[in-house]
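Colleague: any chance you can model this:
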Amino acid sequence: MRNILIALAALLLAVPAAAQIIVPPPAPGAALPSPEWPNQPADGDKGPAVGGRAYQRYRVAAPIAVLASFDQVARLNGAPGEASDVATDPLYGDTRLTITLASFNARQFRPIATLASPAIATGQLIRIWTKPIANVEPRLDSYKIRLYSEGNPSSPGANYHEYNAAGLIREGQKNAEQRWGSFTIPVSAFTAVGSGANLSAVTWAMVTMQANSSAGMSIAVGNVELVANALTKAKFVIGFDDQYPATINYAARAMARYGFRGVLYLSPAVDTGRTGKLPIAQVKTLHDYLGWQIASQAYSTENNVGPGGIESMTADQRTAETAKLRNWQNGMGLSGGGHGSYFGNVGPTNMLTYPMFRNYRSVRAYYFGEFGTVETYPWGDPMRIRAMGAGEFQWGNSTVLFSTYWKNHVDRAMSQKGVGFIVFHDGLSGSMSNWRPAFDQLLAYLDANRATIDVVTVDDLEVP
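Modeller: Just a heads-up that it's a prediction; the model follows:
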């Protein structure tokens, strides 16, 4: 045995020892290769995600008063047969108040009690809660909130202020079953019926609902609440999606002349440093020197379906997408990513992907066309902030971009003491002749009305 060991030792000594493999370190400042970053930028800033904190959700504002309590059928005055308590996904307690309409008949939903002390509604907001169950879009014809300062739910009287929220609900929540969502409407947007209500002494509210089809629709409803308007002066947010250099370059120069700052929604692994997109160095300049907010969009993909699409991922992978994006922003020293945006076909009504956005403080949606009431603050729904698309996809090279669409949006914000919100893609590239002059008009108009409206970022509102 001893001879065998000696022979084995001699053999090992005779064979050159396996050389230690030494990998030379990357050159100073060079980016580490990563499958998440197929294109390395010139300044080598694309590295692996680093640790950081994802913000929790925005706090929902407490109401000043509940003008109508809609938590169960037993708390309705003269409940119509279309109302029922359903033990599924309740907003309050253990059941939800659900309305199923299978006719063209309007139905009234009245509380059993009025406020003990009248509430001052002037200048404030009305918040409603709804959850579409089936066929709300396109079958909800009207969802009218009525504010009363006289009478009672048993004998309402003919004098009240009214607002039809059907358009808000249909556009914001669509047709199939969705999550509970809220909408806020400035009291100034309500119109008087009869002699109207005394808005300085509102005591209760009613909802009237009507379908435009007898084929059937179902919707769950919640309370009608009075919420304090946090704004004494209108605000305006100018946002930019998809990192188009020509548009950002023009906008940054033009806005800097007035000291205005924008909100840039970033999709780093999709856009940053790619051909035809902003380089990371310029994103840092916008943030560090011009004070722009760098908000969140997508991380590795903006597709909802197909290979690598958001809907093809597991729930854990979707959660990781937002976590990696937030961590990357922290590593780059970019602030403002606690506020995000939906993208592609991934939106607030996509219930498969919606949970991935819950670690944001708030999320912006993109609306086509105009809407009668601008956003409010507190947000109508912090997870579905309504922003008007600037018009690249709906108005093209319109000659009335400013005079009809953008100016009207500013004017509504000022009259309602709300938040005007507009989002650009690549309209300012110079390819459409009317866009840059219209943008210049928009900025000049905002500047001329500084006494009644401020240009802000979302962080200015949420993280003052």
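Colleague: use CA for all of it now, contacts and neighbours both
Modeller: OK.
Colleague: which residues touch the residue nearest to the spatial centre of the chain?
Modeller: What sits nearest the mean C-alpha location of the chain, by C-alpha atoms, centre = their mean, is residue 364, with 2.2 Å. For residue 364, the contacting residues are 339, 340, 341, 342, 382, 383, 384, 385, 386, 387, by C-alpha atoms under 8 Å, 6 or more residues apart in numbering.
Colleague: so it lies in a helix, does it not?
Modeller: No: using DSSP: H, G, I helix; E, B strand; the rest coil, the assignment for residue 364 is strand, not a helix.
Colleague: past the longest helix along the chain, which element shows up next along the chain?
Modeller: Secondary structure assigned by DSSP state H gives helix 315-332 as the longest helix of the chain. Moving toward the C-terminus from helix 315-332, the next helix or strand (DSSP states H and E) is strand 339-341.
Colleague: which positions in that next one come out as buried?
Modeller: Neighbour counts over strand 339-341 (16 or more other C-alpha atoms under 10 Å) mark 339, 340, 341 as buried.
Colleague: ok so, going back, list the contacts of the longest helix of the chain.
Modeller: So helix 315-332 is contacted by 45, 48-54, 268, 296, 298-300, 310, 335, 337-338, 353, 355-357 (C-alpha under 8 Å, 6+ apart).
Colleague: what is the end-to-end distance of stretch 257-274?
Modeller: Terminal residues of stretch 257-274 are spaced 28 Å apart (C-alpha to C-alpha, to the nearest Å).
Colleague: ok, residues contacting it?
Modeller: With C-alpha under 8 Å, 6+ apart as the test, stretch 257-274 has contacts from 36-37, 39-41, 237-243, 252, 255, 277-280, 290-302, 325, 340-341, 443, 447, 455-458.
Colleague: check the offset of that stretch from the chain's centre.
Modeller: 17 Å (C-alpha atoms, centre = their mean, to the nearest Å).
Colleague: for the comparison step, fold the sequence that follows:
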Amino acid sequence: MATTDNILSGDDLATMLRDYGLPTTEWQTAGKSDAVAPLIGGTWNQHYPYPKGIKKLFLGRTKAGLIGSSTRIADNTNSDSIYGTSALRYSGNVSELIRSNVGGASGVMPAVDVTKGSVRVWFRAGPNFFNGSGTVNIRLHSSGSPASPSSDYTEFNHYFSRGQIVPRGADEWGPWQCFAVPGFNATIANDGLKGITQAGAGCVPTAVTYATVNLQVGGTLQCEVGDVEFVPNPRTKGAVIFTFDDSRLDAFTGAAEIMSRYGFPGVVFPGAPSVEVGAPNRLSVTQLRTLQDVHGWQIGSGMWSTEDYTTFQALGKEGQTAFFAKLRMFHAALGLRGGMDGSYQTSISQDKTDIYDVIRQNFRTMRTYGGPNPTGQPVMQFGECAPLSEPMRYKAIDFSASRFNVTNGYANQIKEFVDQAANNKAAAVFVVHNAFESTMTQNLQNLRDMCADVYSRSDIEWITMDDYIRSYS
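Modeller: Model (predicted):
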């Protein structure tokens, strides 16, 4: 992330902006650099395609639509509901199996083939959500009914704390969001790679008729539960999306030199252009243009002039609007494309629910990142979906993590994640920070090996996030 070691002085910034034809008086004012006009200026096409062909497997609407629910579940009237005027709210410290009358009198829906897409659940985290951490488990059934569920089902789980947009305060609710598991294969029993287990004979993945929600609670918590849906995946192959943070120079001198041999593009997120672009050991505007125009890279967005949450929060709504207007104008003035897809920063991150609305208003997608699971576990519980299950929080894995810096690091480690994306016809998203300097021999070798592998295959391609979204829109 950006550090004060590389911050341009006011004179240097003014010179850079003037050299590229940008009006310095509108972009930075002494003592008030992030809270001034322009409030309007520049625009991004932020359309995110709505998935087609969604099938409902569970309806989380009203308590009247549930079967045998406990007093821990109630209809909660609130303006944030995504279905009507109320939402199903759970409050308690006891695990709960929630069943809905999704299919009317029969209790089941026409059979759905979940091998051809992803299954997702909508939910909203309540105050002190981490204090009641547990898992939300989705059970898929092919026999019985919600009134009398079969003991043969397939279950997938997701830890509440794994990258979700979660509230931290004692009286704070997060936004509605969803998580999903992509690419159920024909045989999915005990697939630890995706957190899937099987009870009894399991479901028939080509003929799922309903789902139940099993809240496994480890303490007192509150949350709201919405629908469980099947979302078709129109893609025919997997994707590798390789992203870079902070405009670091080695993206150009190290990674791009290797990737360009195979015609592979990347996505770079300049962390704070007014601070980083053209600074020591950072990409220049000319290099950003070269990556875009010669090598097909996407120039995504980070923040404008700061990555510090406290500073950004202090701007207020009007200042934050100006903050992102300047970012759009910067891209437009320099002819850079792709800024509608953004990246969270270490401090301005997905767990800051008070800034979620302004982030959502200004970006089509937002990337998160983290390290892989510890050695001995799958690299990632499951990768991304197509379409993205939660555009404001899609997941990326740290390509330069110490787990991968071993002999045959690609073949023995990273390839597992690439194969998972190919099998699911979805995305393996990677992120790097200063990982490809000449002395970082294992990272460079891992990248060479991955490029060679993907280049030789027909079941996966190497594309940008914009390409990925366009592929299913």
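Colleague: please state their TM-score.
Modeller: The TM-score (TM-score structural alignment, normalised by the length of structure 1) is 0.85; 422 aligned residues with a C-alpha RMSD of 2.4 Å.
Colleague: hang on, the earlier thing: need the buried ones from the contacts of stretch 257-274 of structure 1 selected in ChimeraX.
Modeller: The ChimeraX command for the buried members of these (criterion: 16+ other C-alpha under 10 Å) is given here:
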select :37,40,41,237,238,239,240,241,242,243,252,255,277,278,279,280,290,291,292,293,294,295,296,297,298,299,300,301,302,325,340,341,443,447,455,456,457,458
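Colleague: so what does residue 121 of structure 2 match up with in structure 1?
Modeller: Mapped onto structure 1 by TM-score structural alignment, residue 121 of structure 2 lines up with residue 128.
Colleague: wait, isn't its match in contact with residue 180?
Modeller: No: when contacts are counted by C-alpha atoms under 8 Å, residue 128 of structure 1 is not listed as touching residue 180 (10.5 Å).
Colleague: and the aligned partner of residue 390 of structure 2 in structure 1, helix, strand or coil?
Modeller: Matched by TM-score structural alignment, residue 390 of structure 2 corresponds to residue 381 in structure 1. Secondary structure for residue 381 of structure 1, judged by three-state DSSP, is coil.
Colleague: I'd guessed residue 381 of structure 1 sits against residue 179; true?
Modeller: No: look at residue 381 of structure 1 against residue 179 with C-alpha under 8 Å: they stay out of range, at 11.6 Å.
Colleague: neighbour count winner among those two?
Modeller: Legend: neighbour count by other C-alpha atoms under 10 Å for residue 381 of structure 1 and residue 179, higher for residue 381 (24 against 18).
Colleague: contact partners for the more buried one?
Modeller: 181, 182, 183, 184.
Colleague: tell me how far stretch 183-198 of structure 1 lies from the chain's centre.
Modeller: Worked out by C-alpha atoms, centre = their mean, stretch 183-198 of structure 1 lies 26 Å from the chain centre.
Colleague: kindly report the same for stretch 436-455 of structure 2.
Modeller: That offset, for stretch 436-455 of structure 2, works out to 24 Å (C-alpha atoms, centre = their mean).
Colleague: next one: stretch 87-104 of structure 1
Modeller: Centre-to-centre, stretch 87-104 of structure 1 and its host chain are 25 Å apart (C-alpha atoms, centre = their mean).
Colleague: over to stretch 226-246 of structure 2?
Modeller: With C-alpha atoms, centre = their mean, you get 9 Å for stretch 226-246 of structure 2.
Colleague: residues in structure 1 aligned with it?
Modeller: Going by TM-score structural alignment: stretch 226-246 of structure 2 matches residues 222-242.
Colleague: give me the contacts around stretch 89-96 of structure 1.
Modeller: Outside stretch 89-96 of structure 1, the residues that touch it by C-alpha under 8 Å, 6+ apart are 71, 72, 85, 86, 87, 88, 180, 220, 221, 222.
Colleague: go again with 10 Å.
Modeller: 70-73, 84-88, 97-98, 129-131, 179-181, 220-223 (C-alpha atoms under 10 Å, 6 or more residues apart in numbering).
Colleague: next: stretch 299-308 of structure 1.
Modeller: Contacts for stretch 299-308 of structure 1 (C-alpha under 10 Å, 6+ apart): 36-37, 266-271, 309-313, 320-326, 328, 342-347, 350, 353.
Colleague: one more time with 6 Å
Modeller: Contacting residues not belonging to stretch 299-308 of structure 1 are listed as 267, 268, 269, 270, 309, 310, 311, 321, 325, 344, 345, 346 [C-alpha atoms under 6 Å, 6 or more residues apart in numbering].
Colleague: now, which of the residues you listed sits nearest residue 58 of structure 1?
Modeller: residue 325 (18.8 Å; C-alpha to C-alpha).
Colleague: so what does that closest one match up with in structure 2?
Modeller: Under TM-score structural alignment, residue 325 of structure 1 pairs with residue 327 in structure 2.
Colleague: go on, residue 98 of structure 1?
Modeller: By TM-score structural alignment, residue 98 of structure 1 lines up with residue 89.
Colleague: so its match: helix, strand or coil?
Modeller: strand.
Colleague: quick one: contacts for it?
Modeller: Per C-alpha under 6 Å, 6+ apart, neighbours of residue 89 of structure 2: 73, 74, 223, 224.
Colleague: and residue 389 of structure 1, by the same measure?
Modeller: Taking C-alpha under 6 Å, 6+ apart as the test, what residue 389 of structure 1 contacts is 367, 368, 422, 423.
Colleague: which one in structure 2 is aligned with the second one?
Modeller: In structure 2, the position corresponding to residue 368 of structure 1 is occupied by residue 371, as judged by TM-score structural alignment.
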